[in-house]
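S.K.: With the sequence up front, the predicted model follows.
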Amino acid sequence: MSTRVLRPFLSAVVLGASVLLAGCQSWLADGSSVHPTKGNVKLKGLADNVWVRRNALGMPLIESRNFHDALFSLGYLHAADRLSQMIGMRLVAEGRLAEMVGPAALELDHFMRALQLREQGNALYKNASPRIKTFFEVYARGVNAYIYRYQDRMPADLKLSGHKPAYWKPEDSALLFALVNQALAANLQEEIATLVLAQKVGADNLAWLTPIYPDEDLPFAEADKLKGLNLSASKADLTALNANLRPLQQLASLGIAASNNWAVAPSHSRGGKAMLANDTHLPISMPSLWNYVHIRAPQYQAAGVSLAGIPAIVAGFNGKLAWGMTMVMGDNQDLFLEQLENRAGRLHYKRGERWLPARERRETFFIKGERPQRVTFYHTEHGPLLNPALGQHKHMLQPQGLKLGYGIALKSAAADQEALRDDRTLDAFFELSRAQSVDQAAEHVRDIRGMALNLLYADENNIAWQVTGRYPYRKAGRGLIPSPAWNGDYDWEGYADTLLHPYEQNPAQGWLGTANHRTVQPGYGVQLSASWYYPERAERIGELLDNRRSHDLASFKAMHYDQKSLFVAKVQQQWQDSHFAPRLKKAIDTLPAEQRSAAQQARRKLQGFDGQLRAESSQAALWGAFLQQAAEQIFLDELGPKNSASWQAFVLSNDVSYSAVADHLLGREDSPFWNNTNTASQEDKPAILAQSLASAWQFMQLQQGANSALWQWGKLHTYHFQTDGSQLAPHMSALEQAGMKSLQGLFDRGPYPAGGDHTTLNVSAWHWGDSFDTWLIPAMRLIVDFNQAEPMQALNSTGQSGDPASPHYDDGIHAWQKGQYQSFPFQSKNLDAVYGQERLLLMPEK
């Protein structure tokens, strides 16, 4: 599932950062912020004793005599391990990050406040059952017990920021759930990117930059919606919004295409019982979004990944049922362009021939080190205008009657208050974790309307797949590109019935698998999306599952670490095509001598490449360089320069769904983008690819020397586990960047050599068109093999703790790199071998 939402934003940088650094080092030395793993702790709110043991990587086992105390302890331990993460996530979701880090986060706060996630979270909580509300309340009391006890011993990052966290409320957990849901909305930033790109190339050429899938026609009809519109009227707003997308992608996982899952039926398992695997792909970070937990209480047992701040196991195993998830890439929100006018001091928007007053909402922003700001947000029938998040409020100083250009309104299923009245998503997730069979789980998963997921679940005899979420019916259009709002031609008309959501159980092929790809054929009765991710990961899952009839634990682990890209063979096949190959050779032969030699060597080396993107591979290094050069050779002349809003929008669109670069490499010979507008000649596809091959070879020579046998992909392409502060440093002032640099040694880890790319099962995606730095990884891995005495094995990408003072801050990185899975035993006799006998006793304080 994609679901990464945010880690703590560690950019609380002030004057005198070096002094703070020295102080931070002393805090790390005394370890006062690290919670003990043994001894006794008395806590108000517990009904009975609770025992906590931890495995070698610090992942906790909670053993309690009642479920109430298990939830309380989960809240307490989440705070002990990841309080900074929880506070950072809450501040981002509320649009209050500037209170902790100052004006650098203000524009992001404006954007998040425009989304009104707090309102969405409150609605989810309000409509939950009394039982779920009680669970959230008990969990919150556990979090607050830790905050109260450790208020003077906060982790180093919170000390540095000077931020004093408020106590946790039950609604805060629902707020984080809403933030996760927003992160699944892959199409939002793609729609924004299309507006930026349309300004650069026009609506006529936009479809070439927004392909849907390799076998689908380009969306010319969709792009026609923008014809005749004066997009330049909103150019400043669009440029500002586009500039904020990259840091927002980092902070809130906005539009992250994430995750693989697959399962095999007993007929395809060596031991005769079902198996399930999941790995969720999230931006590389320190720490990972996820942390593992194992709960043993009367009438409730489960182990798996959790998100600190939410009392739930997101993917895992309960002794009878295993479940995992990926993003559907569901398009359940649309951008609408609104005609706006300032009339008699009020903002109005056009509906037909009428002008209606926009609903106003005032928000106060408190900013560390500065005076508060008051901002007015506006709403139309299609939802909140995002323009106030871009400085639109400044236009209210303009003369009465001045046209403000187009507003950008966001229509979202997640914010539909009427639909939320009947939403039972929170209850359904809990019931899923308690289900004892596939049939029992099926009764609940359709009630997960608040998230668009490919939910895969299995018991020892059965496997099943269910698409969850809420998908709108549109009067017209596909929602891929923003729609004019004033005539109502593209409005929504309700949502698809859950009975129409794709579902399958025990298919004849013997397996199920999803990887954010198009899971239904064009024309399916429910439009799930027009923003599918690249198909190669899903194709590789199918290939590996079909290649052997009998799978086992070893084959599933090998799939998790598989680094073969099927995209390589697709490009090679085109180069060998009897029609294309001689044209490519001719184009290479017409290059100047030095470039001709480079292109010939590059082609020979890549023609023999097996597609294994290993870190030590010289061919993989050249392949990566070729992909990067191809993106620039095809599109930079029309969309550049590299620091422009249009090029950055293009790079972001490559990240979130099937891209124009891949589409052009596999076909589209009639595209206007093959011609290089900077030359007097008329280039075609062979000419551009010949130049890309030559440039890739020359690039690698400059980067790693003349001996191509010594080139390595992992020297170009690395894992660098960084905090949000480090990753967002380029968006800060020079002073703040210097402060962050002085702190990186404490918080960041790496770089380490990386293999793979966005098309490999072992994902290690880089920003195609920008840099080779890994930005997306399998943040966790999980396997449940019902043939084993203890079915569940899993690992995390970093450590259990978010506190650099903890020995479990970074110890998971090595295990993640080497595939050293941890066992999660459910039989009492096996607990000591994994969790040891050292216990922390949580006792009720009388």
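M.R.: Perfect, thanks for sending it.

S.K.: contacts and neighbour counts: CA atoms only from here.
M.R.: OK.

S.K.: In contact with the residue nearest to the spatial centre of the chain, which residues?
M.R.: The centroid of the chain falls nearest to Ile256 when counting by CA atoms, centre = their mean (3.1 Å). Counting by CA atoms under 8 Å, 6 or more residues apart in numbering, Ile256 touches 2-3, 183-184, 186, 249, 282-283, 655-656.

S.K.: which one among those residues gets closest to His382?
M.R.: Taking CA to CA as the measure, His382 sits nearest to Ala186 out of the contacts of Ile256, at 18.8 Å.

S.K.: Put this next to the first one:
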Amino acid sequence: NAAYDLEHLSAPVTVFRDSLGIPHIYAENEEDLYRTVGYVMAQDRLWQMDLLRRITTGRLSEVLDPGLVEVDLLYRALEFTKKSRKVIAQTDPDILRGMEAYTDGINQYINRNLKKLPFEFTMLGYKPDPWELEHSFNLVGYMAWDLSSGWYTDMDLYKIQQAVSDTLFSELLPDMKFQGIPVFPEYMSSDNTLELESGMSAAIEIIDELGLQVFEASNNWAVSGEKSETGMPIMANDMHLSLNAPGIWYQMHQVIEGKLNVTGVALPAAPYIVAGHNEDIGWGMTNVTVDDLDFYLETINPADSNQYLLDGQWQDMRIVKEVIQVKGAEEPVVRFNRFTHRGPVVSEFKGVSDKVISARWQGNEMSNEIRSLYLLNRAGNWEEFRDAVKSFTSVSQNIVYADRNGNIGLQTCAGVPIRHSGGILVYPGDTSLYDWQGVVPFEELPNSYNPECGYVSSANNKTVDEDYPYYIGTWFPLPWRIGRIREMLDEKEVFGTEDFKRMLRDQHSHFAMYMTPLYLDALQDYASGEYQSAYEVLAEWDYDMQASSSAALIFEIMFMELNRAMFEDELGDDYRQLAYNDIAKNLIEKTRVTGQSLWCDNVNTPDVTESFHDNIRTAFQQSMDTLTSMYGPEVKSWEWGQLHKVALMHPMGTVPIVEKLFKVNRGPYSIGGSSHTVCPYGYPKGSSFIANHVASERHIFHTADWDRSLTVIPTGISGIPASPHYLDQTKLYLNNQFHRDHFSREAVESNYLYKAVFE
């Protein structure tokens, strides 16, 4: 409750903060609005904003750890800033004026608070540099890179391909018919050419360890007025991203009376609402899982290692000298990034010194997501919505839509490369034959508008079926979440708020529903004596992954051990890199359907040819031994939540003195669910069961009355541990509860806790 002197305002701006500290900002024009947005966001999230800036500019080593040089070099090779400057030069001046005002608001906060910065700056011994316009544009590249699954999956494939025979390796490549339910049943994908891609590196593994990865899952759906208790569309969205404290999203409400009224979640360091609603439409996002990355094996000139062969001619690589300042070092680290006409040479990051591999990635191509978000915040109908999102091509999304005129829709927004051949392979770099031929035109991307079934939905599943004329991708999550969502949408004729709440918290597993009968069949004559109780628990299970379920615990451990049984003999400890990712899941699903795989045979027992059932029995026995040693022999007393937990960790929370002084972490808390349930609590590869992949926000939007809309995030609005709003939504979130997303002026003024006036 204060008055602030904010320079360059043309009129007063009022900021109401509700009981959770969420700002509702009322201004008279765009520049005043976004200048205040910048100041307010910096109040709450300045160090997080600076961390994101340092990631995207490759400057983590300066303030965190000398071991981050590889990460810095990787992000510099991605050249976010270079692209951002090109995008800025082509962005509408009206949009830039608002972005410049936002930048000014951040800098005003920094300049006024250099002596009372968030504790992280003090602990690390530095002060933030002035904010620049390009730092906000760089966030687009960061999200695009982290949502590009090829950077991760391809590294695993590359390692596996080095270790096994071509026959075994070919079995890992998915047959698209096992991918099941498409997002758009009316569209059909033709190219099933599946070969090898290469992958990234140690730098990616470091990013995982830092908790800086994002992941690529999400759910969204909307029902028409005919299927809604209000007679108007209702929409739901939960984007599944990495879990940290503070969280990835910043909740806010922005108003210019008579011109703009939009609420939802924004990224710290950018002013626009990414998922939310205005007075006319609501929207939410899921990742398309586009194959937006290709690798090329280059032929290098023996006389000049900085030249590569292309169509019979030696071409000079572009060489960029990188000077990386390192905390505590007397001298900077000097390295060089090399680039072909397609993109960066990435083999340096993979430790493959005898090969030179370059990458072409859609995130380096021209796009303008900032334009898209600006227009999306203002769109009033389906046509304006589609015009807004057509430049959303680096961060590929399926965007769900609902409006106050009773319409629902779903639009794929993606830069889908047009290739000579589709699939997952390392192309020969000495020919331009395999260079991309542009991207699929927006008008040919899948979309659905007011379908006869009365709903639209997506969950990162296969986008189209077999007859669609373009190759979109390969590594789609299997259709367990989308299958369950559509099952629930088909169960009732009419839906309301409580139905959507139930759906968002649903932990019934279609994956378990399909796999468990196979387990039981394999174990029917095997699980006797001390194993009989576990068999009975599985046989009686309803496939709900609730925290109190002993069957859920057995199922998850068995799947981990099934991965071990199938892959460890060929891959050794590297099998953990395969466990739980889409490569393993696709192979196991293929094996479930066909009943056989060469991976089932243990190479260490040459006189025996093991079957899939043999692998299941091995997994069961190992699971029983492990769980009995951990929790005792009483199977029915075991609980999934004893092992499966969630913790909210600050990036500096592993430093004991930081946690002791500032209490930056929370948890762990026992939870249910898994990566294959609609309510997701996914955990990393290997043996850790601490969830780090969750619903980063939950929204239920009512087009009939926006004030009835509900939302929640796992953390809180503030990034300052001493704030009462640091993690004040965590309890709501873990209990699958929501808070109102106040929208009308009357609702906002009836529910505010603090009021500030900026003049």
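M.R.: Sure thing, it's come through. Computed from a predicted model, the values in this text were never measured in an experiment.

S.K.: After superposition, what's the TM-score here?
M.R.: The TM-score (TM-score structural alignment, normalised by the length of the second structure) is 0.93; 746 aligned residues with a CA RMSD of 2.5 Å.

S.K.: sorry, back to before: so can I have CSV of the contacts of Ile256 of the first structure showing distance to Ala428 of the first structure?
M.R.: Shown next, in CSV, are these (distance: CA to CA, whole Å):
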residue, distance to Ala428 of the first structure
Ser2, 19
Thr3, 18
Ala183, 20
Leu184, 18
Ala186, 23
Gln249, 28
Leu282, 24
Pro283, 27
Asp655, 31
Val656, 28
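
S.K.: Now go through these and say which are in strands.
M.R.: Using DSSP state E, the subset of these located in strands is 282-283.

S.K.: Of the contacts of Ile256 of the first structure, which are reproduced in the second structure?
M.R.: Contacts from the contacts of Ile256 of the first structure that recur in the second structure, judged by both residues aligned by TM-score structural alignment, their matches' CA atoms under 8 Å, are 183-184, 186, 282-283.

S.K.: Identify the farthest-apart pair in the residues you listed.
M.R.: Ala186 and Pro283 (14.1 Å).

S.K.: any chance of the kept ones among the contacts of Ile256 of the first structure in CSV, with neighbour count and distance to Asp334 of the first structure too?
M.R.: Output for these, formatted as CSV (neighbours: other CA atoms under 10 Å; distance: CA to CA, whole Å):
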residue, neighbour count, distance to Asp334 of the first structure
Ala183, 26, 15
Leu184, 31, 14
Ala186, 31, 11
Leu282, 28, 24
Pro283, 28, 24
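
S.K.: now the helices for the stretch 451-600 of the first structure?
M.R.: Using DSSP state H, counting those that start in this stretch, the helices found in the stretch 451-600 of the first structure span residues 536-547, 553-560, 566-575, 581-589, 593-607.

S.K.: Can you name the element that comes right after the longest one?
M.R.: Downstream of helix 593-607 of the first structure, the next assigned helix or strand under DSSP states H and E is helix 618-639.

S.K.: Which stretch of the second structure lines up against that next one?
M.R.: Per the alignment by TM-score structural alignment, helix 618-639 of the first structure matches residues 550-571 in the second structure.

S.K.: Quick check: the matching stretch compared with the first structure, mean distance?
M.R.: Following superposition, stretch 550-571 of the second structure is found to deviate from the first structure by 1.3 Å on average (mean CA distance after the TM-score superposition for the first structure).

S.K.: and the counterpart of Thr57 of the second structure in the first structure, how far is that from Leu386 of the first structure?
M.R.: Taking TM-score structural alignment as the criterion, the aligned counterpart of Thr57 of the second structure in the first structure is Glu94. Using CA to CA, to the nearest Å, we find Glu94 of the first structure at a distance of 16 Å from Leu386 of the first structure.

S.K.: again, but for Asn242 of the first structure
M.R.: Look at Asn242 of the first structure and Leu386 of the first structure: by CA to CA, they are 12 Å apart.

S.K.: Hmm, Ser259 of the first structure is touching Ala315, no?
M.R.: No: under the criterion of CA atoms under 8 Å, Ser259 of the first structure makes no contact with Ala315, lying 11.9 Å away.

S.K.: So those two - more neighbours on which side?
M.R.: It is Ser259, of Ser259 of the first structure and Ala315, that has more neighbours when counted by other CA atoms under 10 Å, with 31 against 24.

S.K.: Out of the helices of the stretch 451-600 of the first structure, the one nearest Leu28 of the first structure is which?
M.R.: Leu28 of the first structure lies closest to helix 553-560 among the helices of the stretch 451-600 of the first structure, at 34.8 Å (CA to CA).

S.K.: residue range for that closest one in the second structure?
M.R.: Counting by TM-score structural alignment, helix 553-560 of the first structure lines up with residues 497-504 of the second structure.

S.K.: Who has more neighbours out of Glu94 and Leu386 of the first structure?
M.R.: More neighbours surround Leu386 than the other of Glu94 of the first structure and Leu386, with 26 against 23 (other CA under 10 Å).

S.K.: Show me the strands in the stretch 351-500 of the second structure, by range?
M.R.: Under the criterion DSSP state E, counting those that start in this stretch, the stretch 351-500 of the second structure contains strands at 357-361, 397-403, 408-413, 426-428, 447-449, 455-458.

S.K.: contacts for the third one?
M.R.: Which is strand 408-413 of the second structure. 222-224, 233, 288, 382, 386, 389-393, 396-402, 442, 445-451, 455-457.

S.K.: Give me the range in the first structure that it lines up against.
M.R.: Strand 408-413 of the second structure maps onto residues 463-468 of the first structure, going by TM-score structural alignment.
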